[in-house]
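>>> sequence-free structure coming up:
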């Protein structure tokens, strides 16, 4: 038996055919196919998640809360034979999820899907506003805070001079989105959304980084992912329209335009830092993959910068329209 089959049998008393699932770069995920049911088994990356108790407490609280708002919005944690939300075997942390129906989209076919993705992230933010209990503690301290990643980069080996110049020219991005003002998903990109046959999102996956943060961190990651490497102002507008229509946030034109640039720069910086540090965080098939991932993000960032005028026009139109709608709603409230 493999380690995954042993964990499944000892932790949950389940025997199933187990096979690798997905291409995640952090945890190890497996499809567990039983005689009648199927589940997703995961081994948590202990190097990345060094506070597994915090991680699992956050995940359990948030998944229950979201599923009371909309049943099936996230997968359900399956309790172990002992009633716990995870099993610890030979130093590894394992957990078992219900299987989420729907399909993930590596690339979108149209702007309607982008709007649906934005709406799903916005709705998740709205539903998380009234989560009861103490404020969520970050499973990864400093996650998505650009100044932290710049400090980690500065503490390591230098990159090539041209990359150092590229990074230095964009350090100012760390001045954006410092305020943490609500509960966010923390990994709000396209891979973590499951779409139904009608083109709408039916489930949100991967709650490992739910935390108190800034809404623009999730929004920026969403836009980055739905653009698929193309700085399309119309695709950006569709995602932003969906998000703003569902979320309860005060967004400026600058917030909307800078969010995808902030997150794209940050992700590229993380990949480059990990490359220089020996690929300890993100999974790679060979040394050099993280450097190439960084270069791809930096090239996309340059495309976003070049498209700034079109993005500003799109964002301004959305903010103006939303302001008019809010004004009409205020008038309606006064009439009643």
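Yep, it's here. Given the structure is predicted, the values throughout are model-derived calculations rather than measurements.

>>> Every contact and neighbour count from this point should use C-alpha atoms.
Will do.

>>> I'd assumed residue 212 was in a strand, is it?
Yes. Assessed by DSSP: H, G, I helix; E, B strand; the rest coil, residue 212 belongs to a strand.

>>> these two touch, right, it and residue 179?
No. Counting by CA atoms under 8 Å, residue 212 does not reach residue 179; the two are 10.0 Å apart.

>>> The two - which one has more neighbours?
Legend: neighbour count by other CA atoms under 10 Å for residue 212 and residue 179, higher for residue 212 (17 against 10).

>>> What's the local residue count around residue 86?
Residue 86: 23 neighbours (other CA under 10 Å).

>>> measure the residue lying closest to it once chain neighbours are set aside to residue 106 for me?
Nearest residue to residue 86, sequence neighbours excluded (CA to CA, 6 or more residues apart in numbering): residue 95, at 4.6 Å. Distance of residue 95 to residue 106, computed by CA to CA, to the nearest Å: 25 Å.

>>> do residue 246 as well
To residue 106, residue 246 is 23 Å away according to CA to CA.

>>> Over to residue 44?
From residue 44 over to residue 106 (counting by CA to CA), the distance is 23 Å.

>>> Show me which of these two is the more surrounded one.
Between residue 44 and residue 106, counting by other CA under 10 Å, residue 44 is the more crowded of the two (20 against 11).

>>> give me every residue that touches the more buried one.
Residues near residue 44 by CA atoms under 8 Å, 6 or more residues apart in numbering: 26-28, 92-95.

>>> Quick check: strands, which of those are part of them?
Among the contacts of residue 44, the members found in strands (DSSP state E) are 28, 92-95.

>>> Of these, grab the buried ones for ChimeraX.
Here is the ChimeraX selection string for the buried members of the ones in strands among the contacts of residue 44, based on 16 or more other CA atoms under 10 Å:
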select :28,93,94,95
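
>>> got another, please set it beside the one above:
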């Protein structure tokens, strides 16, 4: 790879480069953190190489990010701590938002956001409320952005009908000869297909509006202020596109309410934490209620179940296809993931009356 200092040198950063270190936390893009000294002060930056095997149209990804962050920044101009509330792209010396290295890979640079915490999982009701609040704030800032101006960088990403079509293709081909071993899981997903279409159908029929969606609203993509505990910034904007914001509430509820790891093999440990679920919704609605439609409000809880179902179908499809999409560490890994999603849905169903009653 081209020397990282040379790549950083393509960007318009004032001062002298002091050090660079690799950040191993991400699983898709290559990330580095640099430290510069300018006029006696220290400044840090985040540099990322986009994974073009995942993002096949990286310039469109960057155009979406630039449009969305610029819009959010106009909403923050009056705040003293605005620099930590939205990702800020740094331009290149050629006045562009990204640069290409000698191998043809796209690189971008953000100003580093400091004095914040991140969390790998959710286990606290107060944090759950703050999590929901952060997702609601992100959507509130973008509720007046024309979503049809964004590129579709991953087609039908959360389209349930498309995911079921892929599952049926996997069943028909049975590439890995695993079909007979997953009959119970297939039966569950096929029995739930009609209900799972709720979000997709509502969007296609115009019963919920087209809005900007993040599409990966897990808690590790929220930066929390180290002093106040507020969720101040939503990061990892590579999948920002148009859709229904219920995709984002759904992913928030799916990842935030599960009581075990996504690949837990002991299904007795897998369930839905009802209290965390409710607090996420309350935090979210404390900000979002002023722009949500009645139908969107009515479908928030359902979005958690539907998004869990989408992921379960995707994991099972990949298992039948021979594990070609998701990284695995054991032969049953994708099947284990699919089973945890089923277990989460089943526990949601057991608690559904209580959850919806608390949110009515």
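Yep, it's here. Predicted model only: the values in this text are computed from it and were never measured.

>>> Report the aligned residue range of structure 2 for stretch 207-218 of structure 1.
On structure 2, the counterpart of stretch 207-218 of structure 1 by TM-score structural alignment is residues 237-248.

>>> Give me the buried positions along the matching stretch.
Under 16+ other CA under 10 Å, the buried positions of stretch 237-248 of structure 2 are 237-248.

>>> what's the farthest-apart pair in those?
238 and 246 (18.1 Å; CA to CA).

>>> neighbours around the nearest residue to residue 33 of structure 2 once chain neighbours are set aside, how many?
Once flanking residues are discounted, residue 33 of structure 2 sits nearest to residue 46: 4.7 Å by CA to CA, 6+ apart. Neighbours of residue 46 of structure 2 under the rule other CA under 10 Å: 22.

>>> Now for whatever residue of structure 1 lines up with residue 46 of structure 2, which secondary structure element holds it?
Structural correspondence for residue 46 of structure 2 with respect to structure 1 (TM-score structural alignment): residue 40. Here residue 40 of structure 1 sits within strand 38-43, counting by DSSP states H and E.

>>> Against which helices or strands is that strand packed?
Under the contact definition 3 or more CA pairs under 8 Å, 6 or more residues apart in numbering; DSSP states H and E, strand 38-43 of structure 1 sits against strand 28-33, strand 92-98.

>>> of those strands, which approaches residue 289 of structure 1 most closely?
Residue 289 of structure 1 lies closest, by CA to CA, to one member of those: strand 28-33, at 18.7 Å.

>>> Buried ones in the closest one, by neighbour count?
In terms of neighbour count (16+ other CA under 10 Å), strand 28-33 of structure 1 has its buried residues at 28-33.

>>> My read is that residue 148 of structure 1 contacts residue 154, right?
No. Residue 148 of structure 1 lies out of contact with residue 154 (CA under 8 Å); the separation is 9.9 Å.

>>> Quickly note the distance from the residue nearest the centre of structure 2 to residue 5 of structure 2.
Centroid check for structure 2 by CA atoms, centre = their mean gives residue 216 as the closest residue, at 0.9 Å. Distance from residue 216 of structure 2 to residue 5 of structure 2, counting by CA to CA: 31 Å.

>>> about what we covered before: tell me the one of the contacts of residue 44 of structure 1 nearest residue 232 of structure 1?
Comparing the contacts of residue 44 of structure 1 against residue 232 of structure 1 with CA to CA picks out residue 26 as the nearest, at 29.2 Å.

>>> which residue in structure 2 lines up with that closest one?
In structure 2, residue 26 of structure 1 lands on residue 28 (TM-score structural alignment).

>>> If we ignore the residues flanking it in sequence, what's nearest that match?
residue 51 (6.2 Å).

>>> Tell me the secondary structure at that neighbour.
Secondary structure state of residue 51 of structure 2, per three-state DSSP, is coil.

>>> Check the gap between it and residue 61 of structure 2 for me.
Counting by CA to CA, the gap from residue 51 of structure 2 to residue 61 of structure 2 is 11 Å.

>>> Among the two, which residue is more densely surrounded?
Neighbour tally, residue 51 of structure 2 and residue 61, criterion other CA under 10 Å: the higher count belongs to residue 61, 22 against 16.

>>> tell me the secondary structure for the residue nearest to the more buried one when sequence neighbours are not counted?
In space, and not counting its chain neighbours, residue 61 of structure 2 is closest to residue 238: 5.9 Å by CA to CA, 6+ apart. Judged by three-state DSSP, the three-state class of residue 238 of structure 2 is coil.

>>> got a list of what residue 238 of structure 2 touches?
For residue 238 of structure 2, the contact set (CA under 8 Å, 6+ apart) comprises 61-62, 65.

>>> Mind checking which of the residues you listed are in helices?
Per DSSP state H, helices hold the following members of those: 61-62, 65.

>>> Let's have those in CSV, adding distance to residue 252 of structure 2.
Output for these, formatted as CSV (distance: CA to CA, whole Å):
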residue, distance to residue 252 of structure 2
61, 22
62, 24
65, 20
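
>>> Then residue 227 of structure 2 would be within a helix, right?
No. Using three-state DSSP, the assignment for residue 227 of structure 2 is coil, not a helix.

>>> ok, which stretches of structure 2 are helices?
Ranges of helices in structure 2, per DSSP H, are 4-8, 58-75, 125-142, 160-173, 183-191, 193-196, 198-204, 246-257, 274-288, 294-298, 300-320, 333-350, 352-359.

>>> what's the closest of those helices to residue 227 of structure 2?
Taking CA to CA, helix 125-142 is the member of the helices of structure 2 nearest to residue 227 of structure 2, at 13.5 Å.

>>> That closest one aligns to what range in structure 1?
Going by TM-score structural alignment: helix 125-142 of structure 2 matches residues 111-128.

>>> quick one, what contacts residue 315 of structure 1?
Residue 315 of structure 1 is in contact with 237, 240, 253, 256-257, counting by CA under 8 Å, 6+ apart.

>>> ditto for residue 32 of structure 2
Taking CA under 8 Å, 6+ apart as the contact definition, residue 32 of structure 2 lies against 20-23, 46-48.

>>> Isn't residue 152 of structure 1 up against residue 273?
Yes. Residue 152 of structure 1 lies in contact with residue 273 (CA under 8 Å); the separation is 7.4 Å.

>>> Can you pick out the residue with more neighbours from those two?
More crowded of residue 152 of structure 1 and residue 273, by other CA under 10 Å: residue 273, with 27 against 14.

>>> returning to that earlier point: tell me the most buried of the helices of structure 2?
Of the helices of structure 2, the one with the most neighbours on average (mean count of other CA atoms under 10 Å) is helix 246-257, at a mean of 26.

>>> quick one: that one to helix 274-288, angle?
Angle of helix 246-257 of structure 2 versus helix 274-288, following axes from the mean of the first three to the mean of the last three CA atoms, to 10 degrees, is 140 degrees.

>>> Perfect, that will be all.
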